[in-house]
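Asks: The sequence isn't on hand, but the structure is:
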């Protein structure tokens, strides 16, 4: 029996998603269907799929409601290969735009919209450039594996950082190294994380800090997707890693350039410990219908 999927296509600095509303949680796409929709030649084309479902209607969402009873909506996020992902920093901003544009939620200026994710509840606000999301706490995690990538002459040590999903950040020496990487191939890590990892390659700005803001450029290979034009949580991990390497006196505000644009990162203290926020644009570009077998 065929079903008609009504969807929106959106992106945050080129990191693109197919979004659809399923408030009751009645439409479960298979990994094969997700991969087919995300295929850039035979499908709609996207880095991932986001299902808008009320938190009360799936187990992970009910856990989010226990954390915050106001987290009515859950971001059910899947990578382009059909695998489940815990969080997506660009995706959650686009999701907030989808919810408000569709009339499923309201987010007046100055107010906060809590959204359930598999990494916990994340608070979203409007900002001057789009949306700002508090990604919560973070931690150094995963050690310092050696990372090798195609067209990288010598393997480099990376820094493992968890911001709700796993990342390894690698510092490169200059722009030429960054531009020369071939990220159509999966970077090889030693040791290899059993659940996979997102890998970010960064170079510092010249100067690294200007007007109190740290500046870096980044490219990323996302697990389950490949190279993307942007990765929100990867941008945050890259800024955290660079601040860690820079040492005492490094700023808490960062501008990170990715192939799809630029995003802002801010680290700030809370009663629970340091949190990190991501700010950037979110756009919906078209709506459509797709028939699925």
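Replies: Ah, there it is. None of the values given here were measured: they were computed from a predicted structure.
Asks: hey, let's count contacts and neighbours off CA atoms from now on
Replies: Noted.
Asks: which secondary structure elements does the longest helix seen in the chain contact?
Replies: When secondary structure is assigned using DSSP state H, the longest helix within the chain turns out to be helix 232-246. With contacts defined as 3 or more Cα pairs under 8 Å, 6 or more residues apart in numbering; DSSP states H and E, the secondary structure elements packing on helix 232-246 are helix 89-101, strand 156-162, strand 166-171, strand 198-210, strand 213-222, strand 253-258, strand 261-270, strand 273-280.
Asks: buried set for that helix?
Replies: Residues of helix 232-246 classed as buried under the neighbour-count rule (16 or more other Cα atoms under 10 Å) are 232, 233, 234, 235, 236, 237, 238, 239, 240, 241, 242, 243.
Asks: want to throw the helices and strands packed on helix 232-246 into JSON lines with mean neighbour count and distance to residue 17?
Replies: Converted to JSON lines, the helices and strands packed on helix 232-246 look like this (neighbours: other Cα atoms under 10 Å; distance: least, Cα to Cα, whole Å):
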{"stretch": "helix 89-101", "mean neighbour count": "24", "distance to residue 17": "7"}
{"stretch": "strand 156-162", "mean neighbour count": "22", "distance to residue 17": "23"}
{"stretch": "strand 166-171", "mean neighbour count": "26", "distance to residue 17": "20"}
{"stretch": "strand 198-210", "mean neighbour count": "19", "distance to residue 17": "18"}
{"stretch": "strand 213-222", "mean neighbour count": "23", "distance to residue 17": "14"}
{"stretch": "strand 253-258", "mean neighbour count": "22", "distance to residue 17": "17"}
{"stretch": "strand 261-270", "mean neighbour count": "18", "distance to residue 17": "16"}
{"stretch": "strand 273-280", "mean neighbour count": "20", "distance to residue 17": "16"}
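Asks: Need the ones you listed in a markdown table (columns: distance to residue 69).
Replies: As requested, the helices and strands packed on helix 232-246 are exported to a markdown table (distance: least, Cα to Cα, whole Å):
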| stretch | distance to residue 69 |
| --- | --- |
| helix 89-101 | 18 |
| strand 156-162 | 25 |
| strand 166-171 | 27 |
| strand 198-210 | 31 |
| strand 213-222 | 32 |
| strand 253-258 | 31 |
| strand 261-270 | 21 |
| strand 273-280 | 21 |
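Asks: Take this one as well and set it beside the first:
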């Protein structure tokens, strides 16, 4: 079985092309491949499969009145976390997938062109840009709108290295995130994220946790700046998280509402991402995530 290893700002993935929809990615297979000592090593495994060969993909095709065929497939991102659990959405994974499809000659995408990608969180449009790929991430929202509106926080989060819990704000990007503000880089650097932080109350399906430090100054030349570390559910601490970067920027905008900044640079351990917000007529905000993707190596999995 041929595979490709790729990363997007340090979030790394094993990618498989399955144009006939014949691969069986069971729990044991995924965890073995993603094991960093006994396998290839990755935050997750992505199977590129035509949408019409997936039940979820067929529903999305019908919903968007789109057609996927053998000769002109719409690609579905079948993404599984390193622990074998299903992942709903990952902005870094989408960029890595599209870069893989281009490298494999499965799609053609020149700068400025756009490609639809189906995910478990819905349709995502990916545009090739100078810095890599820009992904339309959909609308962000509060997980608990009532409590968030009242207090700009809806939960308490405690990392293992911290003596006391801190207030946090939970954001949905098609998957759940809980964002915690820290006072400075020293507080961010000393965090221990070897175990999952406790979140009270925990969102119904668990949550990813982002710890963020606003830039000083927060806004430079009309662009907001924030630094973050992330603990991803089903994975652990990762060098980056695309949906997490979007959630971090969204939460910081809530806390600094008077700034009114729509473009953000989010610094992760694996590199910098650009997050932008655009208001819709209904008052909701569309989020776009842009950043690079890199192929590391290709190889063959031997039974």
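Replies: Yep, it's here. The structure displayed is predicted, hence computed values, not measured ones.
Asks: Output the residue interval of the first structure matched by stretch 28-44 of the second structure.
Replies: When stretch 28-44 of the second structure is aligned against the first structure using TM-score structural alignment, it corresponds to residues 32-48.
Asks: do stretch 255-265 of the second structure as well
Replies: So in the first structure, the equivalent range for stretch 255-265 of the second structure is 245-255, judged by TM-score structural alignment.
Asks: So what touches that stretch?
Replies: Taking Cα atoms under 8 Å, 6 or more residues apart in numbering as the criterion, the residues outside stretch 245-255 of the first structure that touch it are 209, 212-216, 239, 243, 262-268.
Asks: if you set the cut-off to 7 Å instead, what comes out?
Replies: 212-216, 239, 243, 262-267 (Cα atoms under 7 Å, 6 or more residues apart in numbering).
Asks: and it, how far apart are its ends?
Replies: The first and final residues of stretch 245-255 of the first structure sit 16 Å from each other (Cα to Cα, to the nearest Å).
Asks: Distance from the chain centre to that stretch, please.
Replies: Between the centre of stretch 245-255 of the first structure and the centre of its chain there are 21 Å (Cα atoms, centre = their mean, to the nearest Å).
Asks: what does stretch 59-69 of the second structure give?
Replies: With Cα atoms, centre = their mean as the basis, stretch 59-69 of the second structure stands 23 Å off its chain's centre.
Asks: buried ones in that stretch?
Replies: Counting neighbours by 16+ other Cα under 10 Å, the buried set in stretch 59-69 of the second structure is 60, 61, 68.
Asks: Return the subset of those residues lying in strands.
Replies: Using DSSP state E, no member of the buried residues of stretch 59-69 of the second structure falls in strands.
Asks: Out of those, which comes closest to residue 193 of the second structure?
Replies: Taking Cα to Cα as the measure, residue 60 is the one of these closest to residue 193 of the second structure, at 36.0 Å.
Asks: Identify the spatial nearest neighbour of the aligned partner of that closest one in the first structure, chain neighbours not counted.
Replies: Residue 60 of the second structure maps onto residue 64 in the first structure when the alignment is built from TM-score structural alignment. Once flanking residues are discounted, residue 64 of the first structure sits nearest to residue 116: 5.2 Å by Cα to Cα, 6 or more residues apart in numbering.
Asks: any idea how far residue 123 of the second structure is from residue 66 of the second structure?
Replies: Remark: distance between residue 66 of the second structure and residue 123 of the second structure (Cα to Cα) = 11 Å.
Asks: any idea where the strands of the stretch 1-150 of the first structure begin and end?
Replies: For the stretch 1-150 of the first structure, the strands identified by DSSP state E, counting those that start in this stretch occupy 3-12, 15-21, 48-54, 73-79, 113-117, 120-127, 130-134, 139-140, 146-148, in order along the chain.
Asks: Name the residues of the match of stretch 28-44 of the second structure that come out as buried.
Replies: Residues 33, 34, 35, 36, 37, 38, 39, 45, 46, 47, 48 are the ones in stretch 32-48 of the first structure that count as buried (16+ other Cα under 10 Å).
Asks: wait, the fifth one sits on residue 45?
Replies: Yes. Residue 37 of the first structure is within contact range of residue 45, at 6.4 Å (criterion: Cα atoms under 7 Å).
Asks: what's the burial count for the closest residue to residue 30 of the second structure other than its chain neighbours?
Replies: Leaving aside its chain neighbours, residue 30 of the second structure sits nearest to residue 84 (5.8 Å; criterion: Cα to Cα, 6+ apart). Number of residues near residue 84 of the second structure (other Cα atoms under 10 Å) recorded here: 21.
Asks: quick one on the thing from earlier: with respect to residue 135 of the first structure, which of the helices and strands packed on helix 232-246 of the first structure lies nearest?
Replies: Shortest separation from residue 135 of the first structure across those is recorded for strand 273-280, at 5.6 Å, computed as Cα to Cα.
Asks: which residues sit in contact with residue 156 of the first structure?
Replies: By Cα under 7 Å, 6+ apart, the contact set of residue 156 of the first structure is 146, 147, 148, 170.
Asks: can you tell me how far it sits from residue 202 of the first structure?
Replies: For residue 156 of the first structure, the distance to residue 202 of the first structure equals 12 Å [Cα to Cα].
Asks: With residue 179 of the first structure instead?
Replies: Residue 179 of the first structure is 11 Å from residue 202 of the first structure, by Cα to Cα.
Asks: tell me the contacts of the residue positioned nearest the centre of the second structure?
Replies: Per Cα atoms, centre = their mean, the C-alpha nearest to the average position across the second structure is that of residue 90, at 2.7 Å. If a contact means Cα under 7 Å, 6+ apart, then residue 90 of the second structure has 242, 243 as its contacts.
Asks: any idea what it aligns with in the first structure?
Replies: Per TM-score structural alignment, the equivalent position to residue 90 of the second structure in the first structure is residue 88.
Asks: Check residue 8 of the second structure too.
Replies: Under the alignment by TM-score structural alignment, residue 8 of the second structure pairs with residue 12 in the first structure.
Asks: ok, and the closest non-adjacent residue to that match?
Replies: Beyond its immediate neighbours in the sequence, the residue positioned closest to residue 12 of the first structure (Cα to Cα, 6+ apart) is residue 282, lying 4.7 Å away.
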